[in-house]
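Student: structure for this input, please:
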Amino acid sequence: MGGTQSLALPQVKGPHPVGCADVMVGHTRQGLFLRLFYPCLPRAGAERPLWIPRYEYCGGLADFALLSRRWCAPLLSVAIGSCRVPVSWKGPFKPCSSGYPLIIFSHGLGAFRTLYSSVCSELASWGFVVAALEHRDHSASVTYFCPAEAGREEWIPYQRVPQGQKEFYFRNKQDSVDLTKVAAMGHSFGGVTAVLALVKEPGFSCAVALDAWMFPLENSLYPEVPKPVLFINTEKFQTPESVAKMKRLSSRNSQTKIITILGSVHQSQTDFAFLTGKLINRIFSARGTLDPYKGLDITSRAALAFLQRHLHLEEDFDQWVNLLEGIGDSVVPEAPFCRSNL
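Tutor: Predicted coordinates for the structure are as follows:
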C-alpha cells in the first residue's frame, strides 16, 4: 500500500456474525472490565464500535511508547481514531442450546481490551464467547473505573518498574488473575498470565499463549502447570531462555505444543499489524514480512484445533491439526530462530 494509511481490520471468516459489548462490574478498581465478543444474530445497519474507544487511550499509548502525550496523542487520534471494528455493537446474542465455550483473553503490557479485536472476533465467529479483559493492575497503557459516589471515571495509568526494583518481582505480583472458565488465552505478558491461570484456577482446561513473555513465571511453578498449553510464537521476539522455559512445560505434558510463525514480529499478533502507515509502524514496530491476514489465519486456526482437542468440542477444527505440529506454510515446530537477548 506504499505510504497510504489503511484503517481496515479484517472481516471474520467463521459461520457466525459477531457482536461485542463492554462489561464493567463493580465500582472499584478491584471490579471487572472487559469487552465481550460473541456469536450474534445478523442485524442490518448495525453500528460498528470504535477500535480506540476513548481519546484517553491515545494518551496511554503515547505514554507507554515513551513519547510526548502532548503531540503523540493527537496524532494517534487523527491517524487511528476513526478506525472501527467490523462487528455489531451490542448485537443480539445468538442463542445456543448447548452453550458456547468461553475464552478469557489477557492483553500484553501497555495494551487494553480492544487491541486484539481481530483474533477475538475471529474466534467468536467460530462459536466462542471471548472475554477480553482490561487489567487494572497498572499493566494496561491506561484504564478506568466508575466510582459509585463520584459520578465520573477514575483513570489508572500504566506503571513502569520503579527505579531500583527488580522487574521480575514487580511483574510477578501483577500476575494476579483468578478465573473460573474454560480456556485462558493471552499475548506477551498476557500469554504468561494465561499459563499461570492454569496453576491458579483448576476450572481452566488449557491455555493458548501468543508470543508469551515467559520472564515473570517463577521457576518453582513449572512443575505445577497441570494442563496443556499451545505456544504460538513470532519469529523475532523469543529468546533461547524463554523457549527453554516453554520446552520445560512441553517435556512434562506431551499435549503442550510450541510453534513459530515465520515472518512475524511481536506486534503481528495485535491489531496494529493491520493498520499500515509510517506513524503506526514507527511507534509500534508492527509490521513483519508475513501478510498479517495470513498470520491471523495461522494463529486462529491453530488455536481452534487446539481448543477442539482440549475442550472436547464437536466441531471440524481438527482440519487444521497439522498446524499444532508446525506443519504448514509459514509455520515451523518449536522456535528454531531465537534472538540472543531482549
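
Student: contacts and neighbour counts: CA atoms only from here.
Tutor: OK.

Student: gap between the residue lying farthest from the centre of the chain and Tyr169?
Tutor: The C-alpha centroid of the chain is most remote from Glu149, which lies 32.6 Å away (C-alpha atoms, centre = their mean). To Tyr169, Glu149 is 35 Å away according to C-alpha to C-alpha, to the nearest Å.

Student: another one to check against the first:
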Amino acid sequence: MAVNPGWRQSGMLQGIGLPVPSGPHQVGCVDVMPLCKGDDSGLLFRLYYPTEATPDSGYHYPPWLPDNSYSTGFLLYKRFPYFAAGVLGPLTNMLLGGQKMPALHGAPVTTSTPLPVIMFSHGVAGMRTLYSAVCCDLASHGYLVAAIEHRDHSAGYCYTKHRKNGSEEFVDHWIPYDKPPSSFEEEHTFRVPQLTIRRKEILLGLDFIHQLDGSGEFENLLQSDFDFKQFKGKLDLVHTAMMGHSFGGATTVTALADDKRFRVGIGLDTYMMPVEDGIEDKVEQPLLFINTWNWQWYKNIIKMKQLVDVDSQTDKYPTRQLITLRGSYHEDQSDVGFVYMSTPLSSVNPDLANIHTANMKLCVAFLNRHLWNDSTYPVKDLDESDTDSSGIVYHGTNVEIESKS
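Tutor: Predicted coordinates:
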C-alpha cells in the first residue's frame, strides 16, 4: 500500500483530541449492522481499515459519539449512577458534541495485500467507539478492526432494529444497560450469562467477516452508501486476532477457547472473574495481558495466572505474557482521558499519552511476533529499547500474590 508521508507531518489531525495513529496508513471507518444467521436482529460494528483518502477528497472525521443518546452510556462508563448519567447526558453531549475521531467516515478501502482481522470487544458500559484510539492505531498498521457493540445489556447504550408489526420495515429498539448487583461477588455471577451472549456475538461476527471476504453481500440494517464489496477477497482470514478491554478481555479469553480461527489474543486490563474455571485447558493460542497499575486485584490475577506464568517471564519471546503499565488507570486504555482533556468533567492522567504509546507498541509488537513470526519486534526488550516506553512497561504484575498464595 502506498503511504502518504506528508499526512502525519501536516498536522491534519490536530484539534481532533485523540492521538494520531502511529502506523503508516490513514484510517477509514464505517458502521454496519448485518443480519447474521442465528441472530435476526443483526450485529453492530464499527469497522476501521486502511485508506489513502484525505479530508480534501471529500471525506470527514465523524463525531466521536455515534448519536446523542450515547452520552448517557459514556457517563456510565465513568461510574456515574444511572440516574445521574441520564440527567447529565445532555450536558455531556453539549461538551463532547464537537469531539471527532481520527478516521475518515466512509473512505474507500485501500490495500495492496489482504488485511488481517482483529475483532475488538468493549468493556462494561462501553460502546463501539470508546476505543477508537486503539482501533485506529491498529488499523493504521494494516489491519481491519471490527469493534463490536454488545447486546448483552452491558453496553452503556446500544440499539438494534426490529421488524415493525411483522412487516419488512425496521424500527430502532433500545437495549438498556442493566445495573449489576451491589455485591462484588454477586456481580461475577451476574456477568456469566452476559459473557455467554458476548461469546455468541463474537463467533457470529467472525462468520460475518468471512462472508464479507467471500461474497461481500449481506443485508445491512443500517442505511449506507458505502460499498462493502470493497472487502471481497481483501481480507486475510488466516491471520486473525481477538482483543478486548476489561469485560472485553474476558470475552477475548472465551473466544480463544471456543474458536481456533483466532490465532492470537490480547486482553487489556482483563476482568477475569466471569471466565469459567479450567479455561486454561482450552486456550492454545498466544495470549498477551496488558494490565494497568491501579485496577487489578489478587483474585483476578490468580485466575490470570492460570493462563500465563507471571513468575517466569525470562523467555524473550514468550507466547503467554503479562505486562503492567506503571502509573496507569483502568480507563487509560480507552478514549476517556483523551476525550475529557477538552472538558472540565474530570481530571486526566498527565502521563496518558506515553501510556497509550507504550500500550500500542506492545500490542503491535506482540501481533507482529506471534501472528507473523517477526523477530524484529521483541516485546521483552520494548521497555529497554524505546524511550517512549521507558519506565512504563513492567513485566509481570504489581499485585502482591506470593504472600497470599
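
Student: continuing past the lengthiest helix in the second structure, what's the next helix or strand?
Tutor: Ordering each helix of the second structure by length in residues (DSSP state H) puts helix 184-214 first. Downstream of helix 184-214 of the second structure, the next assigned helix or strand under DSSP states H and E is strand 235-245.

Student: now do that next one: distance to the chain's middle.
Tutor: The chain centroid and the centroid of strand 235-245 of the second structure are separated by 12 Å under C-alpha atoms, centre = their mean, to the nearest Å.

Student: just want the angle from that strand to helix 184-214.
Tutor: 170 degrees (axes from the mean of the first three to the mean of the last three C-alpha atoms, to 10 degrees).

Student: so which bits of strand 235-245 of the second structure are buried?
Tutor: Using 16 or more other C-alpha atoms under 10 Å as the test for burial, strand 235-245 of the second structure gives Leu235, Asp236, Leu237, His239, Thr240, Ala241, Met242, Met243, Gly244, His245.

Student: one more: stretch 264-279 of the first structure?
Tutor: Residues of stretch 264-279 of the first structure classed as buried by neighbour count (16+ other C-alpha under 10 Å): 264-277, 279.

Student: from Tyr158 of the first structure, how far out is the equivalent of Pro34 of the second structure over in the first structure?
Tutor: Matched by TM-score structural alignment, Pro34 of the second structure corresponds to Val25 in the first structure. Going from Val25 of the first structure to Tyr158 of the first structure by C-alpha to C-alpha gives 21 Å.

Student: neighbour-wise, which of these two wins?
Tutor: Tyr158 (20 against 13; other C-alpha atoms under 10 Å).

Student: trace that one over to the second structure, please.
Tutor: The alignment partner of Tyr158 of the first structure in the second structure, by TM-score structural alignment, is Tyr177.

Student: its match: what secondary structure?
Tutor: Per DSSP: H, G, I helix; E, B strand; the rest coil, the local secondary structure of Tyr177 of the second structure is coil.

Student: and it, what does it touch?
Tutor: Ala125, His153, Ser154, Ala155, Gly156, Tyr157 (C-alpha atoms under 8 Å, 6 or more residues apart in numbering).

Student: the fifth one matches what in the first structure?
Tutor: Across the two structures, Gly156 of the second structure finds its equivalent in Ser141 of the first structure, going by TM-score structural alignment.

Student: with the first structure superposed, average distance for the helix or strand encompassing Ala146 of the second structure?
Tutor: Remark: Ala146 of the second structure resides in strand 144-148, with elements defined by DSSP H and E. When the first structure is superposed, strand 144-148 of the second structure averages 0.6 Å from its matched positions, counting by mean C-alpha distance after the TM-score superposition for the first structure.

Student: my guess is the match of Gly156 of the second structure meets Leu109, correct?
Tutor: Yes: shown here, Ser141 of the first structure and Leu109 form a contact pair, counting by C-alpha atoms under 8 Å, at 7.2 Å.

Student: of these two, who's got more company?
Tutor: Ser141 (27 against 21).

Student: before we move on, the earlier item: what helices or strands is the longest helix of the second structure leaning on?
Tutor: helix 247-258 (3 or more C-alpha pairs under 8 Å, 6 or more residues apart in numbering; DSSP states H and E).

Student: the aligned residue in the first structure for Pro66 of the second structure and Asn233 of the first structure: what is the separation?
Tutor: Applying TM-score structural alignment, one finds that Pro66 of the second structure aligns to Pro53 in the first structure. Per C-alpha to C-alpha, Pro53 of the first structure is found 28 Å from Asn233 of the first structure.
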